[in-house]
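*Asks:* Sequence plus predicted model, see below.
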Amino acid sequence: MRRSILDNNQPGPDILSLPLLVIEDDEGLNRLIRKNLGREGLQVEGVGTGREALAALKDTPDILLLLDLVLPDMTGREILTELAAREIDVPFIIMTGHGDERVAVEMMKLGARDYIIKGTQFIEMLPNIIRRVFCEIGKERKLVAMDAALAQAVENWRATFNAIPDFVSVHDLERRLVRVNKALADHLGVRPEELIGKKCHDVLHNLALPWPTCPLDSALQTRQPATREVNDPHIGIPLQVTCSPMFDIQGELVGVVHVARDISEQKRAAEVIIQSREQYRELYDNAP
């Protein structure tokens, strides 16, 4: 049983197979290329002119081209120019009967995956060349997908970060703000970017030195989460502040996440409970 050109590679997400379009005006050579690559398990079609190629690519742009540099009606360069004008970005391998270093450089600059001279070993070389090109395209597409997923994850994180009603900020080892959520910036009446690089005690407490019982200091020193209640008239509301250390993949401390929650309602509720207890105690003490 004949093996596919992909069988020599370990299977993995970087290996893909695209259909191929052979654009070659020599009918015999076109047929031979298609027959040889078809034996390798590939889907191969063939055309003999530039116009036929452009018509085929209207419906199937996700394809690998084996493009003859000189055709009866168009040059390979003209086909590529027309594809660019149509905003069709398709991978291609240039085939030519005559090697020309200047043309080869030009084609590679235009994005050619390879530049092949149609010599005596040309047909035998094609499977390995196509295997390599498939691997390259697979890796590139995987990177594009990873970049898109990362960008989406960052956007999702940013949206979540800014949707949190608590005051959330990220601080470096020098207590400088490196990220601030919308809730904190809105409370301070500034844009988040205006706070970046400033010391937290300057921004939050209007102090030249850290807040005396700052949990951020404790988190930096102990490398453990720390929680404190902070009542600073400059802030205007009582806060429960939790600071959690951040570490890189080597386990090195790189910063602290600072989460401050408004506990005004809890404070008021606690005061109501205390007042109620005092009233009941007073009633009990004054009972006959």
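*Replies:* Happy to help now that I have it. Numbers count the residues shown, from 1 in each chain.

*Asks:* make it CA atoms for all contacts and neighbour counts henceforth
*Replies:* OK.

*Asks:* Now do the strands in the stretch 1-150 of the chain.
*Replies:* Ranges of strands within the stretch 1-150 of the chain are 20-23, 44-47, 64-68, 92-96, 114-117, based on DSSP state E, counting those that start in this stretch.

*Asks:* Tell me which residues are up against the second one.
*Replies:* By CA atoms under 8 Å, 6 or more residues apart in numbering, the residues outside strand 44-47 that reach it are 19-25, 30-31, 34, 37-38, 53.

*Asks:* Could you pull out the buried residues of it?
*Replies:* 44-47 (16 or more other CA atoms under 10 Å).

*Asks:* How about the contacts made by Leu126?
*Replies:* For Leu126, counting by CA under 8 Å, 6+ apart, there are no contacting residues.

*Asks:* hang on, the earlier thing: the strands of the stretch 1-150 of the chain into CSV, with extra columns for distance to Asp262?
*Replies:* Converted to CSV, the strands of the stretch 1-150 of the chain look like this (distance: least, CA to CA, whole Å):
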stretch, distance to Asp262
strand 20-23, 63
strand 44-47, 66
strand 64-68, 60
strand 92-96, 61
strand 114-117, 63
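
*Asks:* Out of these, which is the most enclosed?
*Replies:* strand 64-68 (a mean of 25; mean count of other CA atoms under 10 Å).

*Asks:* want to compare, so here's the second one:
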Amino acid sequence: MNDITKKLILFIVDDDDTSRFILKKYIDRRKIFDIQSYDSGEACMSNIHLNPEVVILDYNLTQSGSRMNGRDVVLSIKKSAKILPRIVMLSGQDDGKIVLELINEGVRDYVIKGDNAFSELDEILDNYLAEKQS
């Protein structure tokens, strides 16, 4: 595959199996991403060497027994990744103070889980792809 047709690596990090499955199916319909999904921050970080271009990350990762929350993962990515991926926080957490802290730490987009989440993700991914092509 050349650079134009090569699939872009995208990580999904969510401790909820159903959410992770649905999100993977939804994004996979685009056929341009090599989607890797993980149930914990630790699993994500053990694969960060794959250099994902986009990371979609839940804030609360406690169901999987993860000791890392979304903020911890963001900070670890910033320290470990060769190239900082586009980080999208997809979470039910809507505390404005936490959102602002995450944006300041390197989260590019913050999407609240709910009725509009998929349309917001579509817009974010479309914008990312447009930026990448320009």
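*Replies:* Thanks, I have the structure now. This structure is a prediction, so every number in the text was calculated from the model and none was measured.

*Asks:* nearest spatial neighbour of Val256 of the first structure, skipping sequence neighbours?
*Replies:* Distances taken as CA to CA, 6 or more residues apart in numbering put Pro245 closest to Val256 of the first structure, at 4.4 Å, once the chain neighbours are dropped.

*Asks:* Number of residues surrounding the one you found?
*Replies:* Per other CA atoms under 10 Å, the neighbour tally for Pro245 of the first structure reads 24.

*Asks:* Could you check how far the residue most central in space within the second structure is from Leu10 of the second structure?
*Replies:* Nearest to the mean C-alpha position of the second structure, by CA atoms, centre = their mean, lies Ile56 at 1.2 Å. Going from Ile56 of the second structure to Leu10 of the second structure by CA to CA, to the nearest Å gives 8 Å.

*Asks:* Which residue ranges of the stretch 101-250 of the first structure form helices?
*Replies:* Counting by DSSP state H, counting those that start in this stretch, the stretch 101-250 of the first structure has helices at residues 101-109, 122-163, 182-188, 192-195, 200-205, 215-222.

*Asks:* Dump the ones you listed to TSV, plus distance to Glu265 of the first structure.
*Replies:* Shown next, in TSV, are these (distance: least, CA to CA, whole Å):
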stretch	distance to Glu265 of the first structure
helix 101-109	66
helix 122-163	20
helix 182-188	17
helix 192-195	26
helix 200-205	21
helix 215-222	22
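
*Asks:* which one of these has the most crowded surroundings?
*Replies:* Using mean count of other CA under 10 Å, helix 215-222 ranks as the most buried of the helices of the stretch 101-250 of the first structure, with a mean of 19.

*Asks:* For that helix, grab the matching residue range in the second structure.
*Replies:* Under TM-score structural alignment, helix 215-222 of the first structure has no counterpart anywhere in the second structure.

*Asks:* repeat for stretch 272-280 of the first structure
*Replies:* Counting by TM-score structural alignment, stretch 272-280 of the first structure sits on no residues of the second structure.

*Asks:* from the middle of its chain, how far away would that stretch be?
*Replies:* Put simply, stretch 272-280 of the first structure sits 56 Å off its chain's centre (CA atoms, centre = their mean, to the nearest Å).

*Asks:* Could you pull up the contacting residues of Lys113 of the second structure?
*Replies:* With contact set as CA under 8 Å, 6+ apart, Lys113 of the second structure has these partners: 90-92.

*Asks:* and it, what pairs with it in the first structure?
*Replies:* In the first structure, the residue paired with Lys113 of the second structure is Lys118, using TM-score structural alignment.

*Asks:* now Asp14 of the second structure
*Replies:* Under TM-score structural alignment, Asp14 of the second structure pairs with Glu24 in the first structure.

*Asks:* And for Ile27 of the second structure?
*Replies:* Using TM-score structural alignment as the criterion, Ile27 of the second structure maps onto Leu37 of the first structure.

*Asks:* okay, now that match: neighbour count?
*Replies:* Residues contacting Leu37 of the first structure under the criterion other CA under 10 Å number 20.

*Asks:* thought it was touching Asn128?
*Replies:* No. Contact between Leu37 of the first structure and Asn128 fails when scored by CA atoms under 8 Å: they sit 10.8 Å apart.

*Asks:* And for Tyr110 of the second structure, nearest residue in space, chain neighbours not counted?
*Replies:* Met89 (4.8 Å).

*Asks:* tell me the contacts of the aligned residue in the first structure for the one you found?
*Replies:* Using TM-score structural alignment, the partner of Met89 of the second structure in the first structure is Ile94. Residues near Ile94 of the first structure by CA under 8 Å, 6+ apart: 66-69, 76, 107, 112-116.

*Asks:* for those, which one is nearest Ala219 of the first structure?
*Replies:* Arg113 (53.4 Å; CA to CA).

*Asks:* The closest one contacts Pro91, doesn't it?
*Replies:* Yes. Counting by CA under 8 Å, Arg113 of the first structure does reach Pro91; the two are 6.9 Å apart.
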